[in-house]
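Asker: sharing a model that was predicted from the sequence below.
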Amino acid sequence: MVEMSQNAIVRLGRWLGLGPNPLRRRWDRIEAAGRVTALIGLVVSVVAGIIVATGAYQAHERAVQSEARSSQPATARLLTDPAMMNPPPAASSGRAAGSGFAQARWTAPDGSVRQGTIPAAAVWRAGQDVTIRVDANGTPVGDNRANRFTPLSAVMMAISFPIGASALLWLALLGLRALVERRTLREWEDEWRTVEPRWRKRII
């Protein structure tokens, strides 16, 4: 196992162009620098993904806690299925029409019965009792559907950063490799045009 790990490290070092190599040409060094840069970029993307996902999750949790402090739970009975409704313009920003909202009836903190449109999960059905949060006036607040920003959502966000970065860096390395091959071939051709006449004279 240790030997396999050492071999993997050696192969990685060779791929990155580390270590002395008298046969390495200028464009080989440029390609090696590109590989090192890509590896650093991948590590940075992993760290950036973790930082962004952690910050987003913490911001969401702070918003949820703030909402919890300024509201209280209430039981609402759905009067319609969520898929049977089109959300009103004021509530449908960024949401698909025909889903995500339902008519419901609930009791406000002052004891009065209220009726209106609330966010609803697609699996909810008319006649079902669900828990929502309302302010002191009995108005629903926040998004009460089961689509909270969970730790799993944060993990997926953190993973998406290095995945996207890997795709971009791989394309960049492919482009650099093609450029290096073209330049190296051109240099070999130029050098051969210089050397070939001398060799021909010696052979003749």
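Answerer: Received the coordinates, thanks. Numbers count the residues shown, from 1 in each chain.
Asker: contacts, neighbours, all on C-alpha from now
Answerer: Will do.
Asker: can you pull out the helices in the protein?
Answerer: Secondary structure of the chain (DSSP state H): helices at 2-15, 26-69, 151-203.
Asker: deepest of the ones you listed, which one?
Answerer: Neighbour counts (mean count of other C-alpha atoms under 10 Å) averaged over each of the helices of the chain peak at helix 26-69, with a mean of 16.
Asker: what helices and strands are in contact with that helix?
Answerer: The contact analysis (3 or more C-alpha pairs under 8 Å, 6 or more residues apart in numbering; DSSP states H and E) places helix 26-69 against helix 151-203.
Asker: report the angle between the helix it packs on and helix 26-69.
Answerer: With axes from the mean of the first three to the mean of the last three C-alpha atoms, to 10 degrees applied, the angle from helix 151-203 to helix 26-69 works out at 170 degrees.
Asker: circling back to that earlier point, closest one to Gly127 among the helices of the chain?
Answerer: For Gly127, the closest of the helices of the chain is helix 26-69, at 25.7 Å, according to C-alpha to C-alpha.
Asker: ok, and here's another one to check against it:
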Amino acid sequence: MRRLTSRRRRRWLWRWRSNPLRRRDDVVETWIVLAMWVVIGLGGTLVGVVTAQAAEASFAQLRHDRHSARVVLVENTTRAVQTGEGATYRHVRAKVRWTAPDGSVRTGRAPVDSGRNAGSRVTVWLDSNGQFTEKPPAAKAAAVEAGTLGTGAALAFGGLVFAAGRLAQWRLDQRRYDRWGREWDQVGPRWGRRTT
């Protein structure tokens, strides 16, 4: 068992072993691969956490800035509109009236549930400027969305780093192929007649 483990370790660490056939480009490629995976692991984690925290702070700010208000419908709202695919539009824009914090009476068009009669009291959401807006995401939904955004950012960062690492490896391969071609041009004629 110990022999099998040491054989696996040697195979896994083949790039680091001393070898007379190892070229300078092989060592460079080894460091590129190592750096690429370290940056993906550490940098991806950092990018994901920072993105998730920024998104969570943004959602918290939305919850702080937006507030609900009870308004009175000025007009009847139409029933839910059925679409051809079976989806139903449950919200319509309707004229509403409400009293602002300064005591003035205001009117405007707000998204409300369909099928309501004039005079009904409904809840709408206003931003800090008093403009109608959407309901802010709940804390749990915001946490899930922030986590999703953080994961997406980490994966995107990891993909970019991986692509950059693969590009560097490709450039090293091209350099090796060019060197092999030049060496073959020097050594090949000494081997006698070519078959191509």
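Answerer: Yep, that arrived. No experiment lies behind these values; they were computed from the predicted model shown.
Asker: TM-score for these two?
Answerer: After superposition, the two chains reach a TM-score (TM-score structural alignment, normalised by the length of structure 2) of 0.60; 167 aligned residues with a C-alpha RMSD of 4.1 Å.
Asker: circling back: could I get the helices of structure 1 as CSV with distance to Ile132 of structure 1?
Answerer: Below are these laid out as CSV (distance: least, C-alpha to C-alpha, whole Å):
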stretch, distance to Ile132 of structure 1
helix 2-15, 55
helix 26-69, 11
helix 151-203, 22
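Asker: for Arg183 of structure 1, see how far away the aligned residue in structure 1 for Phe157 of structure 2 is.
Answerer: Here Phe157 of structure 2 is matched to Ala165 in structure 1, going by TM-score structural alignment. Distance of Ala165 of structure 1 to Arg183 of structure 1, given as C-alpha to C-alpha, to the nearest Å: 27 Å.
Asker: so the match of Phe157 of structure 2 makes contact with Val43?
Answerer: No: contact criterion C-alpha atoms under 8 Å: Ala165 of structure 1 and Val43 do not qualify, at 9.6 Å.
Asker: that older thread, who wins for proximity to Asp143 of structure 1 among the helices of structure 1?
Answerer: Closest to Asp143 of structure 1 of the helices of structure 1 is helix 26-69 (C-alpha to C-alpha; 9.8 Å).
Asker: do you know which of the helices of structure 1 lies nearest Leu79 of structure 1?
Answerer: helix 26-69 (25.3 Å).
Asker: just give the nearest non-adjacent residue to the most centrally placed residue in structure 1, would you?
Answerer: Geometric centre of structure 1, nearest residue: Ser160, 2.9 Å, by C-alpha atoms, centre = their mean. Leaving out its chain neighbours, the residue that sits closest to Ser160 of structure 1 by C-alpha to C-alpha, 6 or more residues apart in numbering is Gly49, at 7.4 Å.
Asker: how far away is that neighbour from Gly111 of structure 1?
Answerer: To Gly111 of structure 1, Gly49 of structure 1 is 47 Å away according to C-alpha to C-alpha.
Asker: show me what Glu189 of structure 1 lines up with in structure 2.
Answerer: Taking TM-score structural alignment, Glu189 of structure 1 has Gly181 as its aligned residue in structure 2.
Asker: from Val187 of structure 2, how far off is that match?
Answerer: Separation of Gly181 of structure 2 from Val187 of structure 2 (C-alpha to C-alpha): 10 Å.
Asker: give me the common contacts of those two.
Answerer: Counting by C-alpha atoms under 8 Å, 6 or more residues apart in numbering, Gly181 of structure 2 and Val187 have no shared contacts at all.
Asker: if I line the two up, what does Pro151 of structure 1 land on in structure 2?
Answerer: Pro151 of structure 1 maps onto Ala143 in structure 2, by TM-score structural alignment.
Asker: how far away is its match from Arg93 of structure 2?
Answerer: Per C-alpha to C-alpha, Ala143 of structure 2 is found 29 Å from Arg93 of structure 2.
Asker: same check, this time on Ala163 of structure 2
Answerer: Separation of Ala163 of structure 2 from Arg93 of structure 2 (C-alpha to C-alpha) stands at 47 Å.
Asker: which residues touch Ser128 of structure 2?
Answerer: Counting by C-alpha under 8 Å, 6+ apart, Ser128 of structure 2 makes contact with 65-67.
Asker: any chance of those in JSON lines, plus distance to Arg116 of structure 2?
Answerer: JSON lines is the format used below for the contacts of Ser128 of structure 2 (distance: C-alpha to C-alpha, whole Å):
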{"residue": "Asp65", "distance to Arg116 of structure 2": "28"}
{"residue": "Arg66", "distance to Arg116 of structure 2": "24"}
{"residue": "His67", "distance to Arg116 of structure 2": "22"}
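Asker: out of the helices of structure 1, which comes closest to Pro119 of structure 1?
Answerer: Nearest of these to Pro119 of structure 1, taken as C-alpha to C-alpha: helix 26-69 at 15.5 Å.
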